[in-house]
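> this one's structure only:
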């Protein structure tokens, strides 16, 4: 009787530990989905703001690309998350909202330069996030999806850097 009870307790403990590991793995994939959605929303919202406020036509063109490309990526992520029963944020996180607000407070050439700086930093962060999921994620569908987006994100980064380098620096002639 004691041996049976001990065996049952060992089985329950093993099941609990296995569930705990799976929960941690699921949590990492869910954190990726949340972060990717948050960053994607920011890209679109900043693009919409830049469409209205940017002074350089090439900056507005870049913003249009961000709205289109990240809008599609966001829709794909929402659909994949829905299949995985993972919720995505519907509003920007506090940190991303602060980035938006800081850009919204600017105007003129300073707006353009800050927008491009944010795009460079944001894409560097996003590429790292997607590479991490691609390499270390537990869900095969999320890993594959993240991996499939890395080259486009790198292209966006190169576009942002080239535009930043070509832009006139505020306050300099």
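That came through fine. Here the structure is a predicted model, which means the values were calculated and not measured.
> all contacts plus neighbour counts: C-alpha atoms, from now on.
OK.
> Can you name every helix or strand that the helix or strand where residue 150 lies contacts?
Assigned by DSSP states H and E, residue 150 belongs to helix 140-166. When contacts are defined as 3 or more C-alpha pairs under 8 Å, 6 or more residues apart in numbering; DSSP states H and E, helix 140-166 packs onto helix 57-83, helix 108-136.
> Need the single longest helix in the protein, by residues.
For the chain, the helix that runs over the most residues, judged by DSSP state H, is helix 2-53.
> what distance separates that helix from the centre of its chain?
Centroid displacement of helix 2-53 relative to its chain, using C-alpha atoms, centre = their mean, to the nearest Å, is 15 Å.
> for it, packing partners?
In terms of contacts (3+ C-alpha pairs under 8 Å, 6+ apart), helix 2-53 is packed against helix 57-83, helix 94-104, helix 108-136.
> then this one, side by side with the first:
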């Protein structure tokens, strides 16, 4: 029994070595540029997932958080697609962020509030998606392996959709019109919407009057506070009494 086990162990070593060499040879058969494309696509997806999770923790902006959740969901799926191809090609993918993306995450971790939102959208949103689009575009035109080209083409529509979304959201953040934590539009800081502050709305309530007695409609009040009719001016030819002989209405027309 011991001899049998010994022979099996001897035979197992070369068989295992042969299998490993075959896998290595297959990976080497994949062009170095194609291997790099897979690794770059994996890194781009990993970075979006990690920064998206960070935004979900730190941001107080409803729209930014919704965007971050979409990044986590979509790029997690994208990463799985890349892993499938890499596994089939025996290409080892990175398991952690590279130095550049670690530095980006560290920078974002040190920010908060509006500063975090703007920087997250600028770095992980605009900049990173431009880089990701360049990676998949290059893979589709330059890769030699059909599967590498295929996964790049599969990722591109999602990246482009994200780019359109992030540009709109980034613009609204810069202009201060995005939805905040409460879900209300950005205000001027006084509780009144910014557009109302710019308009300078000074319209008084209906029926109100100012110190001069002018009503909100811009006409002079025709009654006094007790509700009675005010006396007519002396030079008007009228008096309070409708029966007064000086009242023009009582003059007999000849």
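Cool, got the structure. Note that the coordinates shown come from a computational prediction; the quantities given were computed from them, not determined experimentally.
> Highest mean neighbour count out of the helices and strands packed on helix 2-53 of structure 1?
The highest mean neighbour count among these, using mean count of other C-alpha atoms under 10 Å, belongs to helix 108-136: a mean of 19.
> angle of it against helix 2-53?
With axes from the mean of the first three to the mean of the last three C-alpha atoms, to 10 degrees defining the directions, helix 108-136 of structure 1 sits at 160 degrees from helix 2-53.
> how distant is helix 108-136 of structure 1 from the center of its chain?
With C-alpha atoms, centre = their mean as the basis, helix 108-136 of structure 1 stands 9 Å off its chain's centre.
> can you give me the angle that helix makes with helix 94-104?
Taking the same axes, to 10 degrees, one finds helix 108-136 of structure 1 and helix 94-104 inclined to each other by 150 degrees.
> Redo the helices and strands packed on helix 2-53 of structure 1 as JSON lines? Include distance to residue 22 of structure 1.
Supplementary listing: the helices and strands packed on helix 2-53 of structure 1 in JSON lines, determined by distance: least, C-alpha to C-alpha, whole Å:
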{"stretch": "helix 57-83", "distance to residue 22 of structure 1": "18"}
{"stretch": "helix 94-104", "distance to residue 22 of structure 1": "29"}
{"stretch": "helix 108-136", "distance to residue 22 of structure 1": "14"}
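> quick one: which of those is nearest residue 153 of structure 1?
Proximity to residue 153 of structure 1 (C-alpha to C-alpha) singles out helix 108-136 among the helices and strands packed on helix 2-53 of structure 1, at 6.3 Å.
> what helices or strands is that closest one leaning on?
Under the contact definition 3+ C-alpha pairs under 8 Å, 6+ apart, helix 108-136 of structure 1 sits against helix 2-53, helix 94-104, helix 140-166.
> quick check: the last one aligns to which part of structure 2?
When structure 2 is aligned by TM-score structural alignment, the counterpart of helix 140-166 of structure 1 is residues 146-172.
> So for the matching stretch, what gets flagged as buried?
Of the residues in stretch 146-172 of structure 2, those scored as buried under the neighbour-count criterion (16 or more other C-alpha atoms under 10 Å) are 147-149, 151-152, 155-156, 159, 162-163, 166, 169-170.
> I appreciate the help and will end here.
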